[in-house]
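# Any chance you can model this:
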Amino acid sequence: MSYFTTPSRVIITCHKRLAPYLEQEVKDLGFDIEEAFVTGLRIKATINECIKLNLNLYCASQVLYSLGSFTANHPDDVYRFLIQMPWEDIIAGEGYFSVTSNVQNPTINNSMFANLRVKDAIVDRFRDKKGTRPTTGSDLIGAVIHLFWKNDSAEIFIDTSGDSLARHGYRKIPGRAPMLEALASATILASRWDRNSTFINPMCGSGTLAIEAALIATNSRPGLFRDNFAFMHVLGYDQEIYYAEQDKLEEQIREVPGLRIIATDYSNVAIANAKKNAIAAGVSELIDFECCDFAETEVPKENKGVFFINPEYGDRLGEIAELEETYARIGDFMKQKCGGYFGYVFTGNLDLAKKIGLKAKRRIEFYTSTIDCRLLEYELYEGTRREFNPPAAPLA
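Predicted structure coming up:
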């Protein structure tokens, strides 16, 4: 049996609260959603179809292809089930594999022990059938096997991704407290930006939001920036399938005449780093970078789109007092300079957000690291109240 052409349960994971945006992405790629949950969704697909998913998704973390489910009350149950599986048909005898897991079982107080039992089963199977064994390690550079085990229910997967898809691969200089690329993409997809009008990003830091906006506008997918996925190390992999999907990525990139993405920061170092990241992402010519206070950011009067800012949240009392003034200035700037735009403030401090002095039209829930966050949407009227453009069309 070839797993590359045989459909199975596929779980696509994502960070908390990104599932609605991941679900829309997967639907836009032509897949039917069987189930959606807080940190991902389930579809049916082959590993060849998982190649497409890995290359295209902005909001995903891992794409997991199920090899089977079973009942396990003890680590030895995991071992007994897995040693019966034909690992010699999945992993090359001279290859390399890693084991990851998500375990919630009373017999396990260290997930590394569960990983070890999975590794032992695979290695012992190889020794029995082949007289040799592949090498193993923690680096996700080869085949990756994933164990999900909750209470007495367990499932074993081929992780077709390897390193998390949530890091898109172009960011060489992360800067201070950078926003995860998948989170940045999701917040943009949650906005009403039409991917043709102006995108303004003050306090841009390492440039993640501006770069993700440029990638989404031009339909440039994260698979363009990565050349190693775990599916490449599974027996039966056909690189021609991968090359064909890569060609599609290149073909679907679109030009956006007149698109302006403006990114500013008061730090020369941040701007320098953001420019380097934009070059690595291939979108530097689409972003106008400038070093200045956010209140000096250019706001074009034509082709009005969105103003998108991610200010600091503050950890210490002195910072909070200073940030109260900053948030108030953000509100003043949006009111005075951004009429006709939609304003977005991404923050993990709702008390500070009150200092903006505007009523949010929407409060969209997100989560970053250990912080409960909101993307606050403000409709910034100019003159008489009017309706803004409808939400952006689905990804192509």
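# going forward, measure contacts and count neighbours with C-alpha atoms only.
Will do.
# after the helix or strand hosting residue 53 comes which helix or strand?
Taking DSSP states H and E as the definition, residue 53 sits inside helix 47-56. Next helix or strand after helix 47-56 toward the C-terminus (DSSP H and E): strand 62-71.
# quick revisit: next, the angle strand 62-71 makes with the helix holding residue 53.
140 degrees (axes from the mean of the first three to the mean of the last three C-alpha atoms, to 10 degrees).
# Give the other helices and strands that helix 47-56 contacts.
When contacts are defined as 3 or more C-alpha pairs under 8 Å, 6 or more residues apart in numbering; DSSP states H and E, helix 47-56 sits against strand 62-71, helix 239-251.
# want to put them side by side, so please do this one too:
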Amino acid sequence: MAFELFKESSRIIVTCNKRIAPYLEQEIKDLGYSPEGAYPTRIELMGTMQDCIRLNLNLRCASQVHFSLRQLRAKNGDELYRGLEEIPWEDIIPNEGYFSVTCNVDTPSINNTMFVNVKVKDAIVDRIRHKTGTRPNSGPNMDKAAVYLYWKDDEAEVFIDTSGETLSKHGYRKIPGKAPMLEALVAATLYATKWDKASPFVNPMCGSGTIAVEAALMATQRKPGLFRRNYSFMHFVGFEIGNYHREFQKLKDQVKEVPNLVIHATDISEDAVNVTKVNAEIAGVSEYIKTKKCDFADTYVPEEGGGVVYFNPEYGERLGEIDELEATYKRVGDFLKQQCKGYTGYIFTGNLDLAKKIGLRASKRIEFYNAKIDCRLLEYELYAGTRDKDKLLKAES
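As a prediction, this is how the structure comes out:
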């Protein structure tokens, strides 16, 4: 009897960047799933390929969705090859299709990941050619079927990479701008804030607009799957386009409009403001984002308060000079103290020495990574009343 990939249930591993896992786990729970394990860079659960389709379309914080095919024991490349060749690949990958292979290898007998990639590819191709007389092509492109191998010591596990190209890019950002944060990271930081998705959201120094756009997408329940039309799961034997269309329709049906939502995004660069407009238009949320070219200190902050002011200033690792940035961070602190009373302020930075120049005591320091840079999302309660003035002005020591 033929192996039917889309009717099997197996272990699903949803990966993410470091320090994002708690927010990814909550997303998965919000979809109605019960994760069986949570780790620094992955969440594990049980499900089917249909569940993988749903996860791919809905998750903001994920990188890849992996569906386990088989666990193997292998001490070297030959043993790995033999174990992989036993899998019925002819029932999984179209015999005249295309597939790519990625690996994560930590075993004493291997010092070259490319060698493992070739072993996996050869096992798949040889099995399909032996069973069907034809063979699929393979290469580095991640736009068709994708296979992932995890191999540590003498234990290996082979997965269907149901995502292919990473989910951490949400598909609407055609012009990224300078030193952009990945969309998945931005989404996680927004989940970490106190924003209620209805009150004012103010984003000075908006750059390419990723923070403002992701905020609008969250508020209107627009999921990343709305902006992407190709996933690895579409290129395996047994995929039925109708199952995807049903999940896609659910995304469209859950979109809601928020008539009173206003997100203020400003930047001193006219190019940045224009890029923000383009990205917001592509994402379908331009009506919610008011842009303005100005110095951040001239950003309009609605008087009603109760919302969020979110800064992502340069922090000296990629752009700008430290001396200039010290003055900028001090001005950011002055802006928060003087013009944002009644709001909750957030500053995402990878330079805690510069953060000291803000002159406010953070109520929370939430840990993240931006690429390999150790970062913090600093939270500031900007009290509206005079009773907390002394507490508000107390500088970091």
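# what's the TM-score here?
After superposition, the two chains reach a TM-score of 0.96 (TM-score structural alignment, normalised by the length of structure 1), with 386 aligned residues with a C-alpha RMSD of 1.3 Å.
# most tightly surrounded among the helices and strands packed on helix 47-56 of structure 1?
Most buried of the helices and strands packed on helix 47-56 of structure 1, by mean neighbour count (mean count of other C-alpha atoms under 10 Å): strand 62-71, with a mean of 20.
# now that one: which residue numbers in structure 2?
Aligning strand 62-71 of structure 1 against structure 2 (TM-score structural alignment) gives residues 64-73.
# quick one on the thing from earlier: would you turn the helices and strands packed on helix 47-56 of structure 1 into a markdown table with distance to residue 182 of structure 1?
As requested, the helices and strands packed on helix 47-56 of structure 1 are exported to a markdown table (distance: least, C-alpha to C-alpha, whole Å):
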| stretch | distance to residue 182 of structure 1 |
| --- | --- |
| strand 62-71 | 12 |
| helix 239-251 | 18 |
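# out of those, nearest to residue 222 of structure 1?
helix 239-251 (9.2 Å; C-alpha to C-alpha).
# Quick check: what element follows the closest one along the chain?
Heading C-terminal from helix 239-251 of structure 1 (DSSP H and E), you reach strand 261-265.
# helices or strands next to that next one in the packing?
strand 199-201, helix 208-217, strand 287-291.
# With structure 2 overlaid, how far apart is the first one on average?
For strand 199-201 of structure 1, the mean distance to aligned residues of structure 2 following superposition is 0.5 Å (mean C-alpha distance after the TM-score superposition for structure 1).
# whereabouts in structure 2 does that strand align?
Under TM-score structural alignment, the match for strand 199-201 of structure 1 is residues 201-203.
# contacting residues around that stretch?
Here stretch 201-203 of structure 2 makes contact (C-alpha atoms under 8 Å, 6 or more residues apart in numbering) with 195, 211-212, 262-266, 301, 307-311.
# Of all the helices and strands packed on helix 47-56 of structure 1, which one comes closest to residue 90 of structure 1?
If we rank the helices and strands packed on helix 47-56 of structure 1 by C-alpha to C-alpha, the stretch that ends up nearest is strand 62-71, at 10.3 Å.
# Residue 185 of structure 1: how many residues sit nearby?
Residue 185 of structure 1 has 25 neighbouring residues, counting by other C-alpha atoms under 10 Å.
# Aligned to residue 373 of structure 1, what sits in structure 2?
By TM-score structural alignment, residue 373 of structure 1 lines up with residue 375.
# Residue 272 of structure 1 too?
So residue 272 of structure 1 corresponds to residue 274, using TM-score structural alignment.
# And residue 104 of structure 1, by the same measure?
Match for residue 104 of structure 1 (TM-score structural alignment): residue 106.
# The spatially most central residue of structure 1 sits in which helix or strand?
Centroid-nearest residue in structure 1, with C-alpha atoms, centre = their mean: residue 182, separated by 2.3 Å. Assigned by DSSP H and E, residue 182 of structure 1 belongs to helix 181-190.
# The stretch 251-397 of structure 2: strands as residue ranges?
For the stretch 251-397 of structure 2, the strands defined by DSSP state E, counting those that start in this stretch occupy 263-267, 289-293, 308-311, 344-349, 364-370, 373-381.
# Which one of those strands lies nearest to residue 336 of structure 2?
Among the strands of the stretch 251-397 of structure 2, strand 344-349 sits nearest to residue 336 of structure 2 (C-alpha to C-alpha), with 7.0 Å.
# From what I see, residue 35 of structure 2 and residue 45 are in contact.
Yes. Judged on C-alpha atoms under 8 Å, residue 35 of structure 2 makes contact with residue 45 at a distance of 4.6 Å.
# what range in structure 1 matches stretch 139-153 of structure 2?
So stretch 139-153 of structure 2 sits over residues 137-151 in structure 1, by TM-score structural alignment.
# now do stretch 227-242 of structure 2
Under TM-score structural alignment, the match for stretch 227-242 of structure 2 is residues 225-240.
# if we can go back for a sec, could you dump the contacts of stretch 201-203 of structure 2 to JSON lines with neighbour count and distance to residue 388 of structure 2?
Below are the contacts of stretch 201-203 of structure 2 laid out as JSON lines (neighbours: other C-alpha atoms under 10 Å; distance: C-alpha to C-alpha, whole Å):
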{"residue": "195", "neighbour count": "19", "distance to residue 388 of structure 2": "21"}
{"residue": "211", "neighbour count": "27", "distance to residue 388 of structure 2": "29"}
{"residue": "212", "neighbour count": "30", "distance to residue 388 of structure 2": "29"}
{"residue": "262", "neighbour count": "18", "distance to residue 388 of structure 2": "28"}
{"residue": "263", "neighbour count": "23", "distance to residue 388 of structure 2": "27"}
{"residue": "264", "neighbour count": "21", "distance to residue 388 of structure 2": "27"}
{"residue": "265", "neighbour count": "30", "distance to residue 388 of structure 2": "28"}
{"residue": "266", "neighbour count": "30", "distance to residue 388 of structure 2": "29"}
{"residue": "301", "neighbour count": "20", "distance to residue 388 of structure 2": "20"}
{"residue": "307", "neighbour count": "23", "distance to residue 388 of structure 2": "18"}
{"residue": "308", "neighbour count": "28", "distance to residue 388 of structure 2": "18"}
{"residue": "309", "neighbour count": "25", "distance to residue 388 of structure 2": "19"}
{"residue": "310", "neighbour count": "25", "distance to residue 388 of structure 2": "21"}
{"residue": "311", "neighbour count": "21", "distance to residue 388 of structure 2": "23"}
